[in-house]
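In: Turn this into a model:
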Amino acid sequence: MKAHVYVTLKQTVLDPQGQAIHGALKKMQYQGIEDVRQGKYFVIRLSDALDAAAATAEVERIAKEVLTNPVIEEFSFHLEDAD
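Out: Here you go, the predicted model:
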């Protein structure tokens, strides 16, 4: 099983890198781009011995305790069967 974890800055936190990318896209004349927020992406391969509930609990724990700074970041994730 694999977990795909997305960590982004909270909407209330300024994102200077996202703003810089947004500005560059506008200068390059890309159309319809209203906002850009940057973040981090993790792929975690989990043991096949874990069921979906245990995997969910473990990924949530990892994301809260290791992958994010809860003051300024939030996360989301989804699980998928390994290839």
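
In: CA only for contacts and neighbour counts going forward, please
Out: OK.

In: Give me the neighbour count for Pro16.
Out: Using other C-alpha atoms under 10 Å, the number of residues around Pro16 comes to 12.

In: one more to line up against the first:
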Amino acid sequence: MRARVTVTLKQGVLDPQGKAIQGALKGLGFDGVNAARQGKVIDLDLAETDPERARAEVTRMCETLLANTVIESYAIDLV
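Out: Got it, this is the predicted structure:
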């Protein structure tokens, strides 16, 4: 089973990389971008075949290592 974890900064947390992306896009002529937020995507290939257990295992991974839950949110998609 595959899992895709998307980690993003929580609302209200400053995102200097997002600001840099927004500024670079504006410099390239993309004036319609009002804001940009940067995040990360982690794809996992799991041995687990049961979706419930796989989600629980990936949640533990996120809480332990993959996301800093003080400032980041995460979403898990099983595929």
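
In: Quick check: TM-score for this pair?
Out: With the length set by TM-score structural alignment, normalised by the length of the second structure, the two chains reach a TM-score of 0.92; 79 aligned residues with a C-alpha RMSD of 1.1 Å.

In: Could you double-check that Thr6 of the second structure lies in contact with Ala67?
Out: No - Thr6 of the second structure lies out of contact with Ala67 (C-alpha atoms under 8 Å); the separation is 9.3 Å.

In: Can you pull the residues that touch both of these two?
Out: Taking C-alpha atoms under 8 Å, 6 or more residues apart in numbering as the contact rule, Thr6 of the second structure and Ala67 both touch Tyr74.

In: what's the helix or strand for Leu79 of the first structure?
Out: Element membership for Leu79 of the first structure (DSSP states H and E) is strand 73-80.

In: Next, the buried residues of that strand.
Out: Within strand 73-80 of the first structure, the residues that qualify as buried are Glu73, Glu74, Phe75, Phe77, Leu79, counting by 16 or more other C-alpha atoms under 10 Å.

In: Now do the residue lying closest to the last one once chain neighbours are set aside: how many residues are near it, please.
Out: This means Leu79 of the first structure. Nearest non-adjacent residue to Leu79 of the first structure, counting by C-alpha to C-alpha, 6 or more residues apart in numbering: Ala3, 4.5 Å away. When neighbours are defined as other C-alpha under 10 Å, Ala3 of the first structure has 19 of them.

In: tell me the angle the helix or strand hosting Ala3 of the first structure makes with strand 73-80.
Out: Assigned by DSSP H and E, Ala3 of the first structure belongs to strand 2-9. Calculated by axes from the mean of the first three to the mean of the last three C-alpha atoms, to 10 degrees, strand 2-9 of the first structure forms an angle of 160 degrees with strand 73-80.

In: what sits up against the very next helix or strand once past strand 2-9 of the first structure?
Out: Counting by DSSP H and E, the next helix or strand C-terminal to strand 2-9 of the first structure is helix 16-27. Helix 16-27 of the first structure has contacts (C-alpha under 8 Å, 6+ apart) with Ile33, Glu34, Asp35, Val36, Arg37, Gln38.
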